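Trainee: Based on what follows, work out the 3D shape:
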Amino acid sequence: MARTRIASFNVENMFDRPRVMNTQDWDEGRAVLAAYARFTELAQLTVYDTGTRDELLSLLEVMGLLRSDSSRYAILRKVRGKLLTRHRNGDTSLVARGRSDWVGWVELVTEHVSELATTHTAMVVRDVGADVLGVLEVESRPLLELFSDAALPEVGYSPYDQALLIDGNDDRGIDVGILCRDGHGVTAIRTHIFDEDADGRIFSRDCAEYHLERTDGRRLVVLVNHFKSKGYGSPGDPVGAVRRGRQAARVAEIYEGLRAEGIENIAVVGDLNDWSGGGSLDALLEDTDLTDISAHPDFEWNGRLGTWRGGNEKDKIDYVLLSPALFALATGGGVFRMGVYRGPGTRDAWEVYDTLTRDVDEASDHAAIYADIEWP
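Mentor: All right, here's what the predicted structure looks like:
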């Protein structure tokens, strides 16, 4: 029998990360990220009415860009035209009347991830030992390949045969990709960054569709996802929940379409940003025949019932979902937590690497999750 280990790991960037996503005061970081997302949305409007101009100024103030083109967390890039005027008396006026009046954008300032954090990320990848690894929040394909070729050998692990990634819809450098090895080769890729419904573009990043073929000829399709975050939305997260619901419904459609093509071995992996009882994932978790590997009787939770931060049950937001044919071949799986720093209240909850003594050096605040498949 031949084994395939399929895993998902939100690496939270391998080398560089937006500074605002590493703030000690998350309330501050949440406000800036929310302002950034809203500004990016409003800036694309054809016409800026009075209310829009006032809101754009307010968002610039939150990001620290009202009086300067740069702040600790963000930079206002202006290529052509004019967005605003800064007056000597300290006032700032937004002079653009629509998108055609200026060419530019706001980008987030990045900083290097600590070297030890990158090492811990490599150690997690090594110790999980996945043959097919869906990776989330990766800066780019060249950096994913660099991580595989340079960082993995530093911790005694051989590079992956393939490192693949397509730029998605998020401009913060948090894309989704895949690493494959040991006779699991990608034969085709489909991107869904342009998928739309009645409310517009669906995926915050992508539902990257990777078609693989094993050396024995068996076909496997892996859908790698990172759904809309609820980390900095409004109280109760109604907007994020609606977006995740749309994303779950679309992934379910893609999955059913693959099944209709006659493909039996399908895995949906990634950070879906809600727990199974949250409601926003019902179209995927309740309305399809996909099964979470954590439902397997030989699944090892490793101390907690969640995958994010403290590992509480409602923090089970990372998934490996298997089609009936794959789940029938599953022998178990687990959550790997050694790269997640144990904060207050979790001191004895799980084992961590001896070198992981600060949260800034953790591999990620997400644990990796995996499923083991034994082929007959």
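Trainee: rest of the way, CA atoms for contacts and neighbours
Mentor: Will do.
Trainee: Does Ile317 touch Leu305 like I think?
Mentor: No - between Ile317 and Leu305 there is no contact under Cα atoms under 8 Å: 10.4 Å.
Trainee: Tell me which residues touch the residue nearest to Cys207 when sequence neighbours are not counted, please.
Mentor: Spatial nearest neighbour of Cys207, chain neighbours left out: Asn225 (4.9 Å); criterion: Cα to Cα, 6 or more residues apart in numbering. By Cα atoms under 8 Å, 6 or more residues apart in numbering, the contact list for Asn225 reads Leu136, Val176, Arg205, Asp206, Cys207, Ala208, Val268, Val269, Gly270, Asp271, Leu272.
Trainee: Among those, which pair sits farthest apart?
Mentor: Farthest apart among those by Cα to Cα are Arg205 and Val268. That separation is 14.9 Å.
Trainee: thinking again about what came up before, helix or strand: which one has the residue nearest to Cys207?
Mentor: strand 219-226 (DSSP states H and E).
Trainee: continuing past that strand, what's the next helix or strand?
Mentor: Next along from strand 219-226, by DSSP H and E: helix 238-260.
Trainee: Can you list the neighbours in contact with that next one?
Mentor: 202-203, 207, 227-230, 233, 266, 272, 280-284, 288.
Trainee: Try it again at 6 Å.
Mentor: Ile202, Phe227, Lys228, Lys230, Ser280, Leu281, Ala283, Leu284 (Cα atoms under 6 Å, 6 or more residues apart in numbering).
Trainee: From Gly306, how far off is Ala349?
Mentor: 12 Å (Cα to Cα, to the nearest Å).
Trainee: from what I can see Ile373 touches Ala7, true?
Mentor: No - Ile373 is not in contact with Ala7 according to Cα atoms under 6 Å; the separation is 11.0 Å.
Trainee: next up, for comparison:
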Amino acid sequence: MKIATFNVQNLFHKDKSLFEKPFGKNFTDWVDELDTLMLKTHKSLHQQNRIRELSFLIGFEKSSPRPYAVLRRKAGYLYMKGLSHSIENKASNLTNWNGWIELQTLPIHPKATDHKAQVIAAINPDILLLQEIEDRASFEEFNQLILPKYDFKPYEQSFVIQGNDMNGLEMGIALRQGYNLKAVRTHNINDIINDDGKNLIEYEIKTPSKETIWLLNTYLQKPTKDINQSHLIRKKQITKIAEIYKKLIAEGKTNVLIAGTFNAPSYCDSLSPIIQNTDLKDITKHLSFEVDIDKGNDAAYFRMGAYRMGVNIKQKDYMFFSPALFHKMKDSGLNRKAMWPEKRPDWSIYKTVSNKNLAASEHPLVWGKIEL
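Mentor: I've put the predicted structure just below:
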């Protein structure tokens, strides 16, 4: 049985708010200019227009992310459903509709989507845990149309749960034939109200050998400008995950795996409730964990917070195994062949990944093979 975790950073389209905004000094200048204009008692028409421009540039005029209408394609026509309106045929020869709708998402390059599939197909996991996918419809399109390009048989089951935000950063699972999803439970691991936290999702799965495993998929607090605050939030999340793990073990559920994007290196104190206070084992510590190592002098270097010697990318994605599963591990590793190495270290990548925009993700796919 091969299990993998992969933060794909969306499949086909990405919310505009998630793209990097390198404002730099411009942003500071805009704020200063707006402050100056707002202090004026009398404002000319030109100054009023400039205030509107600056408000837009700074982000004051961001619309509410709550959709007031949903646009869908059905039988070759576009239908729009509003909050207080029935479904109406809006785009056809009969209605002569020529309206417009602002898109909240931007497309991902098709080659980048192909590279995501290429990475998954190269490892060919029986169970795939996913982070940062748009929705189940997007994954099913990816599953049925993109993965088969690489001689990959589509997954038989998939399940996606809505996260706590509206940015299309959902978590999901895909399973091959013979693996049955028996139960799904969500756990609220957020003590502090924040925009970035996700729930912990627990999957109970029956394997072809009739064994039962419990997989916990999570996406933890990302670093923010307030580092101490983000560490505090993440540590509270990790503490709750550790409590849930200990409860499962106490109930005799010994085949447990915790995976996902933790957004912190292993030496970070925010991860200590799992790393130091449980018996969970990091997959990178298994003797079978092998990866194509860095090129040049970096091959013999072990950067602080990296996955291992010669794999000097900062670890953000983890797979933790209970002792019962860790001792049954037969093989493991990660695939970063579709990641773009902006700076050192450098490593082997697919020839078709020629720039950052064509990379599958900024995260590797981490996998482990267990004999159950």
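Trainee: Let me see the TM-score of these two.
Mentor: Overlay of the two chains. TM-score (TM-score structural alignment, normalised by the length of structure 2): 0.74; 302 aligned residues with a Cα RMSD of 2.9 Å.
Trainee: ok, Ala349 and Gly306 of structure 1, which is more surrounded?
Mentor: Between Ala349 of structure 1 and Gly306, Gly306 has the larger neighbour count (other Cα atoms under 10 Å), namely 21 against 15.
Trainee: picking up where we left off before, compare the strand holding Asn225 of structure 1 with structure 2 and give me the mean distance after superposition.
Mentor: Comparison of strand 219-226 of structure 1 with structure 2 after fitting gives an average deviation of 0.5 Å (mean Cα distance after the TM-score superposition for structure 1).
Trainee: picking up where we left off before, neighbour-wise, which of Ile373 and Ala7 of structure 1 wins?
Mentor: Ala7 (30 against 20).
Trainee: about what we covered before: nearest to Met63 of structure 1, of the contacts of helix 238-260 of structure 1?
Mentor: Lys230 (19.5 Å).
Trainee: aligned partner of Ile283 of structure 2 in structure 1?
Mentor: Using TM-score structural alignment as the criterion, Ile283 of structure 2 maps onto Ile293 of structure 1.
Trainee: Also Asp331 of structure 2?
Mentor: Looks like Asp331 of structure 2 aligns to Gly332 there (TM-score structural alignment).
Trainee: distance of its match from His120 of structure 1?
Mentor: Taken as Cα to Cα, the span from Gly332 of structure 1 to His120 of structure 1 is 25 Å.
Trainee: Could you look up the SS state of the aligned partner of Ala174 of structure 2 in structure 1?
Mentor: Alignment note (TM-score structural alignment): Ala174 of structure 2 maps to Leu179 of structure 1. At Leu179 of structure 1 the chain is in strand, as set by DSSP: H, G, I helix; E, B strand; the rest coil.
Trainee: Who are the contact partners of Leu179 of structure 1?
Mentor: Val132, Leu133, Gln162, Ala163.
Trainee: closest to Gly343 of structure 1 among those?
Mentor: For those, the closest approach to Gly343 of structure 1 (Cα to Cα) belongs to Leu133, at 26.8 Å.
Trainee: Can you verify the closest one is assigned to a helix?
Mentor: No - the assignment for Leu133 of structure 1 (three-state DSSP) gives strand, which keeps it out of a helix.
Trainee: Tell me how far the aligned residue in structure 2 for it lies from Cys268 of structure 2.
Mentor: With the correspondence set by TM-score structural alignment, Leu133 of structure 1 lines up against Leu128 in structure 2. According to Cα to Cα, Leu128 of structure 2 stands 27 Å off from Cys268 of structure 2.
Trainee: returning to what we had before: residue range in structure 2 corresponding to the strand holding Asn225 of structure 1, please.
Mentor: Using TM-score structural alignment, the partner range for strand 219-226 of structure 1 is residues 212-219.
Trainee: which bit of structure 2 covers stretch 356-363 of structure 1?
Mentor: Stretch 356-363 of structure 1 maps onto residues 353-360 of structure 2, going by TM-score structural alignment.
Trainee: Please, where are all the helices along structure 2?
Mentor: Here structure 2 has its helices, by DSSP state H, at 25-38, 45-58, 110-123, 136-141, 227-250, 272-275, 323-326.
Trainee: Which of the ones you listed sits closest to Leu71 of structure 2?
Mentor: helix 136-141 (14.4 Å).
Trainee: on contacts alone, who are the packing partners of the closest one?
Mentor: Judged by 3 or more Cα pairs under 6 Å, 6 or more residues apart in numbering; DSSP states H and E, helix 136-141 of structure 2 has no packing partners among the helices and strands.
Trainee: This completes my enquiry, with thanks.
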